[in-house]
Structures are given as C-alpha cells and as structure tokens.
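Asker: The following comprises the amino acid sequence and a computationally predicted model.
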Amino acid sequence: MNRSKHTFLFLSAFGFLSSINLMDGTKINAQDDFTGTTAIVGAMLLDGYERPPIHHSAILIQGDRIVSVGTQANTEIPEDANIIDGSGMTVLPGLIDLHVHTMFLGHGDYAEWFPIFEGKEEEMMELAAKQLLMAGVTTAVDLGAPIEIINVRDRINDGRAIGSRLLVSGPWIARRAWGSYPSYFQHVVNSSEEAGQRTQELVDAGVDVIKTWAGMEEADIRAVVDVAHQSGIPVHSHLYTPESIWDAIRGGSDVLQHVGSGGNPDYPEDLIEAIAVRNIPIVQTMAHRIWVYPATIAFPERLQDPRLKEDLPGDLYAEFQRSFVDFERLSYFRSTPRQIRNSKTAARQFIDANVVMGMGTDSGSPLNFHTEAAWREISALVDSGMSPAQAISVSTKLGAEIIGRGSDLGTIEVGKIADLIMVAGDPLSNIQILANIEHVMKGGVLYK
C-alpha cells in the first residue's frame, strides 16, 4: 500500500465532535447537579505519598475540595451525601501527565496526519483532551501545539468542553525545523535574541510553559529562560544527547524532557550526578517506542481499540487503521529495536540515581494513544525498577510539585482539589490495573 499517495476523502466528517465541542458558550454538565457532600466509601486509598494505603477508606468532598479523609469506621457520613461505593476498588489521585501532544491522536504517520488536522485543530485537540481525562489523566502539560491550544485550555477551564486540566506551551522554540512539517507549532529561530523575542510573544499570548526543542545551545536556552522567568513561566527542554542536556542545565532549564526516552546509550555518570544534585526534574517518556512497539507486536489487536472506533467517524477510523498497516516499517520505529536493547540499562539510570522524576508519555505520537499512554508509562517505570507506590507518587504528587501545583493537586488530603480516579483491584500488586479506570473525578465533578 502506498502511504504517500493515499487520498484523504473524509476531511468533512467531523461532526462527531459536536457533543463535546460547544463553542456557542453552552456549559457542559458531566454529572447531575449536586451541591451537597459526595462520599467515596470502602475503597483502598493511595493518597499519592509513598506510604501504606488506608484500607476501607472514606473521603468526603464538597464543591471542588476534599474536606475529610479517613476510614469508614472513624468518618461520619452525612445522611444526604451522594455515595460512591468503593467496595473492592482502589482510589488514588488523578494522574498528571507532564508531556502530551493533543494535536496528535496516534495516527501512524505524521506527514499524513497534518492534512487531516488542519482546519479542525481545536476540535481535534479537544477530543485528545477528553480521551486523556477518560484515561484518568486529570492534569496534562501539552508541549507542542498550535497557539489555538490556549482556546481549548480555556474552554475546558470554564466548563464548555470536557477534558484534562491543561497547561500549554503552544509552539515550541528551536534552532532547526522538525522535518518539512508546518510552522504553526514550531518557531525556528536564528539567534539567541530572536529566541527571547519569540518567548515574549508566547508569554504575551498566555501560555503556561515554554518548550525548547532541537538545536538550542546554552546561550539560546538562557535567553528563553531569562524572558520566561520574568513572568513566572517555567521552561521545559526536549533533549537527547549529552551535549544538549549540559546546555539545558547550564542554560537554566526547569524541566528536562525525554532525556533519551530510556533508549539512549548510557549517559556519563557525571551528567547523571549533575542532574541529581541540582534536583532538576526529568520526564523520560519511555514507553512511547520501547514499550509500545513490542506490545503491539505481541497484541496487534490493540490497534482496533473500541474506544478509537467510538471516538472517530467511520472514514477517519478506517484511515487510522490503514496507517497502521506494516507498522513495523513506520519511520517512527526505525531505530526502536536498538533503543530496546539500550533500555536494559538506560531506562534505569535516573531511577537508580534517585533523580527527581515526573511521568510523561508523549501521548498522541504514532500508536501511542491518549486512551492508554499513561498506564503504559507507569508500567514502564515499574518495569525499570520503581515500586508501584513510587511510580504512582511520581505520576501524581511529584508531577504536581514539578508544575508548581503541589499545594492543591497531586495528593488526596484535606483542602486539596478533588481530582480522583478509581480502579477495580489493587494496583500495588498489579500496576496494569490502571489500564481500566472505573471512575474519574476532576475538581469534584464526576466525569466517568
């Protein structure tokens, strides 16, 4: 099948988003209006800290806040409370994904995706945000999208769209372009001064974070950091080579993204130590090739996930399936077998060094669906040496702290925003239980 000559006949088939994309100002109600107390009772509670669970717990929620956390035995449940029965389940904080791309939905070929995406950017990004939320990701950092992602973020925040709480970078800043792909999500600069100017433009547009991409040297990153930090905006840097990581460290980047994605040759010990002693957070995004590729070899039926069929119109679903044919030959996976071999040690380097880590997925990349990327990444962290409790803490509490929201997100405790998910069974004994999220609450609202 010739991918490059395939004709896209379905670009007008996007009425499917009308149920979630209400641009006329209508506010969405995810659950029946309820102004009293919600009580989640009977579940095992993992609060986001690396400590033993609370069994047969009781959590009381009023409005968007948690007002009580304890056991059923010591908690008085109001008679008029809305009860969520947690029997046989685990409740834990909503997941925080520190690296997503809502402009992608997992299509097999980036070059073929952009003609589909263009003209429907906001609708597509809203769909991705909804998929993330239904997968238990209550907060996500979008690190590379058209500037219109700000509109999507704002519609979610004011209740006109359903999706994860988004922090967004808009277009990234780079010294070189990504292939021949469109310029609307990447600002290519020719000097450090221009990098600073582009940063100010993004800050003025209302982004929450700045992302630097390929080719940025120390002086370029420093110029970006100087401007961004004046407005309290953090800088995340896309990095793979040791040299680029050193440039980001010396340039003052706040968060190091990818850092080899677990598939690099082992990094020098002095580099690992520099990151560890400086407490610079890293986000590895390990699963999107190294774990997703063999999982698809073993079970290609995952590509026919019913959730994709439900979310996409028939013609677009068929196009996705076409893009997956002979997925082993996709350019995206060209070096994956070598990365898998490297990962035997590379994926563990930062864990063994006890570096500050957050969970990020690069979700939306080929075959890396928003519907499942988070649990696959958390499972990869466990496979690479974390305990399940540590991996959950990295994906909740530490994620909130890295984005500066530790005071109101990331853990289940009194006074914090009620972002909670529930799964059947015990993820401490089988982390892959997180693949099947039974309930999702964001800001006290039950969405699933």
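Answerer: Arrived safely, thanks for sending.
Asker: CA atoms for contacts and neighbours, from now on please.
Answerer: Will do.
Asker: residues contacting residue 246?
Answerer: 218, 271 (Cα atoms under 8 Å, 6 or more residues apart in numbering).
Asker: Equivalent analysis for residue 327, please.
Answerer: So residue 327 contacts residue 108 (Cα under 8 Å, 6+ apart).
Asker: Setting aside sequence neighbours, what's the nearest residue to residue 56?
Answerer: residue 42 (4.2 Å; Cα to Cα, 6 or more residues apart in numbering).
Asker: how deep is the one you found tucked in, by neighbour count?
Answerer: Around residue 42 there are 22 other residues, counting by other Cα atoms under 10 Å.
Asker: center of the chain - which residue?
Answerer: residue 97 (3.0 Å; Cα atoms, centre = their mean).
Asker: any idea how far the residue nearest to residue 93 when sequence neighbours are not counted lies from residue 75?
Answerer: Leaving aside its chain neighbours, residue 93 sits nearest to residue 420 (4.5 Å; criterion: Cα to Cα, 6+ apart). Taking Cα to Cα, to the nearest Å as the measure, residue 420 falls 19 Å from residue 75.
Asker: and the comparison structure, right after this:
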Amino acid sequence: MNARIAAALLAAFAVLPVHARTLALVGGTLVDGTLRDPIADSVVIVRDERIVAVGSQGELAIPADAEIVSTEGMTVLPGLWDMHVHLMINGHADYAHWDKAYAGRLRDPVMPASARQLLMAGVTGARDLGAPLAESIAVRDAIRRGEIDGPTLFVSGPFIQKKPYPGTEAFRWGVDSPADARAKVKRLADAGVDVIKLIDQDQMSEAEVAAVIDEAHKRGKPVVAHAHRPEEIRRALKYGADCLEHTGLAAAPRYPDDIMDALRERTANMAAGPLFWTPTIEGLYNFPYVVKHHEHIDDARWHLGLPPDIVADIRASLAHPERIAYFQQTPQRWPTLQTKFEQLRGNGVLLLVGTDSGIPMKFHSDSTWHELEVWVNRLGVPAVDAIRAATYWPAVAMKADKDYGSVAEGKYADIIAVRGDALRHIALLQNVDIVIKHGKRVK
C-alpha cells in the first residue's frame, strides 16, 4: 500500500467512533469529478456519511469491518446534480389546470415524489427554482432530516418578477418598486431560501432589478436570472446576477453582439468569480423527435410516489404531444440552439447541467441523463466535461464544493455507479445501478 494513503487512512479511522459504519466500493473505474485521469480497479472507503480514502486495489487496503459493494464492470461517479428542477410539477401539459388542481397537494405527495424520482435517477443534489415558499422549505428540510428521500436541495421558493401571472401568486411574487423588491428578497432570505430567482426582469425598471440583486447579495444569496430574451440577459449581466437560465425564447439565430461583448467582459473579470449558465437545452432540442417518438410517456418510473389519480391526469394531458402549447414555438427556436450553446461555451461561461425537469413531458426520473446525452452526443461536449458540469461545477456554484461535487477524502459520500463505460456511452446513465447519498445506499 502507498505509505501516504495508508497513513491518511489510519488517521481517518483513529478519530472516528468504533460504532461507525464502513462501506467499501471496490472494483469499478472511478471518474471522480476532478481533472485527474479515471482510476481503474478503484476503491472508495466510506465511514458513516463521509469518504475517508480513495485509491485502487492493491494500493489501498480495505478495512476488515467494511461492507463491500462490488462495482466491477461499472463506472463510479459523484452523484449527479440537476441545477434547474421544478418539484411542484411532474410533466403535465396544462399548467393552469395543474396549478389549480394540485395547489393543496404539493407538500404531499407531489414534491416528495419528484424528489424521490430524482434520487433514484442518480441525482443527489438539485436546485429547485420555483415553488410556494412554505412547501419549498418544508420539503428541503424533511430531506435533510432524513424523513423523506431526495437529493440535497437548494431552493429559491417563489420567483420574483414584475407581475405574477393570474393564478400563480403563491409561487410568483410581483414587485412594484425598488423598496418592494428589497422587501420581497428580505422575506425570502429570512425564511431561509438558498437562492433568489429573478424572471421577466426586462419588464421591471432597472432600479428594481438592481435592488433585487443587490439585496440578495447583501444577504449572501446568489441570484439566478432568466435568459429568455436579450434584454433579460443584458440586465442580468449589468447588475451582477450569478447564474443565467435557459437558451432563449427568441428565434433570433444567435445572441446579439452587444450581449457577447458584455459576456466576455464579465467572464474576464476574475474578481467577480465565474459566470454560470444553465442552458436547459434538451427539452427543446429533442422535442421534434419526441413528437413522433414518445414511448417514454409509458415508462412507469415517473409514477414513483404519485397516486393513481395524478398519474392518470398526467398521462391524459400528454395524449397529443404535438398539441402541447408550451412547445409551439420550438420549431422556430430549434435551429438556434446549437449556435447559442456554442456561443456560451466558447466565451468563458461555466455551463451547468439543468433540465427544467417537471415541464411538459420532462419527468424527474429521466430528465438529467437526457440533458447529458444531448451535450455529449449532439453538441460535442467531451463526456468528462459534461459530467463535471453535472457534479463538480454545480457544487462550486452553490458554494458547497467543500462537501460535494467530487469523490474525494472528506466530502460527503454522494456516489453513483452505472454498469458499463459511461465515458464512452453517456446514455448508460439512464439506468443508474447504485445510488449512495451521505454514505447510505438508497438504490
């Protein structure tokens, strides 16, 4: 055994109680979320919730009391993150109906079902961007206490926008002045949200946009902002939003030159830190195909945790995918997606894997691997870079990389394994074989 690793392992065990539980993942190829090469015949030692040693067979001894989990023939990875999910929706095609019919059932069963589906898909961390405040906090905290299964959640609670759409006031908060904008951010921060979500900021006054972002930063909360329209992007960049979402509703063939200039200026400002962007590209990119090939609607994995009446309602709403109002502009937008993705990727933006999971036909049980598959097999992103965009960089974006994002000593043991070579065949992630969260095997 390597002397340095042996000493570190002995030191780790020396400070832990004798009743601590030990787990050893043995044999697979480890893609650890960092920039180092994959480790063949890997060994990962977990003690209670944390990783205490990482190495390879023949180099790292396996403790005698360890429960051994064979990962032979598998790719071992950090647990995936999905940086744009909506736990309050589950793929239903009609938002107005859903919001009215299920407002009283979000806390139980809707949001817990969404969370459990994500976890079973290998998603151990997620950012939930838009839901009623009390329900968001309750579900996040129930997961953290171990009362329900789900990924470690970072929640925004309600959107902040100029004016909520009719019937959405429970999860969309309007602002009518800079002072009101600050008051709304304060209310969210005091309630304990992790992030502030800003949308339709092109409909606000610039003073209101500035107030939202400034107040959020004063309270230590990052701001994610919609990037559907050019002026939304301009204002988000001008006033310092931390992360932008989506690749745009506009059918313009590319982002305008002034936006690209502002983008390059922002990404060159090292003092401001990285600029993150969650393109949520797959739902639009694959829609023309899905209209004609929608067998996945019959996959029972998205039923997990949902009662029969809700499953039946969702299925009925998706009987005619070609008629779903949400996607009617997609044929005009589709040709612009790859260009815009490449503009972002080529100009210093740190892209994050996120899916808009929960929107029509986007089920929490399979959205994340679909996004990764499009990045790798359609848009040419190297698999290891796509995996880091779904593991390491999300943890950095949420300032949680001390505990999450890679398989490394001292971090929480959020680990997944999939049979086969996921670096060569990224779509293997549609069937994650092993899910470990905080040292506990949940699948």
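Answerer: Sure thing, it's come through. Bear in mind that the values here come from a model prediction, so they are computed numbers and not experimental data.
Asker: wait, doesn't the residue nearest to the centre of structure 1 sit right on residue 357?
Answerer: No: using Cα atoms under 8 Å, residue 97 of structure 1 makes no contact with residue 357, being 11.6 Å away.
Asker: Find residues that contact each of the two.
Answerer: By Cα under 8 Å, 6+ apart, the residues touching both residue 97 of structure 1 and residue 357 are residue 399.
Asker: Just tell me the aligned range of stretch 352-369 of structure 2 in structure 1.
Answerer: Alignment of stretch 352-369 of structure 2 against structure 1: residues 358-375, by TM-score structural alignment.
Asker: and that stretch, how far apart are its ends?
Answerer: First-to-last residue span, stretch 358-375 of structure 1, Cα to Cα: 14 Å.
Asker: how about the helices of the stretch 301-443 of structure 2, start to end?
Answerer: 308-317, 330-333, 337-345, 367-377, 383-389, 392-397 (DSSP state H, counting those that start in this stretch).
Asker: how far apart are the first one and its match in structure 1?
Answerer: On superposition with structure 1, the average gap between helix 308-317 of structure 2 and its aligned counterparts reaches 1.7 Å (mean Cα distance after the TM-score superposition for structure 1).
Asker: which residue in structure 2 lines up with residue 266 of structure 1?
Answerer: Using TM-score structural alignment, residue 266 of structure 1 pairs with residue 254 in structure 2.
Asker: where's the spatially closest residue to its match that is not a sequence neighbour relative to residue 347 of structure 2, distance?
Answerer: Nearest-residue entry for residue 254 of structure 2: residue 340, 5.6 Å, with adjacent residues in sequence omitted and distances by Cα to Cα, 6+ apart. Distance of residue 340 of structure 2 to residue 347 of structure 2, computed by Cα to Cα: 11 Å.
Asker: again, but for residue 9 of structure 2
Answerer: For residue 9 of structure 2 relative to residue 347 of structure 2 (Cα to Cα), the value is 42 Å.
Asker: how distant is stretch 286-293 of structure 1 from the center of its chain?
Answerer: 15 Å (Cα atoms, centre = their mean, to the nearest Å).
Asker: which of the residues in that stretch are buried?
Answerer: For stretch 286-293 of structure 1, a neighbour-count test (16 or more other Cα atoms under 10 Å) marks 286-293 as buried.
Asker: Pretty sure the residue nearest to residue 56 of structure 1 sits against residue 54.
Answerer: No: Residue 42 of structure 1 lies out of contact with residue 54 (Cα under 8 Å); the separation is 10.0 Å.
Asker: which residues touch residue 90 of structure 1?
Answerer: Here residue 90 of structure 1 is in contact with 43-46, 422-427 (Cα under 8 Å, 6+ apart).
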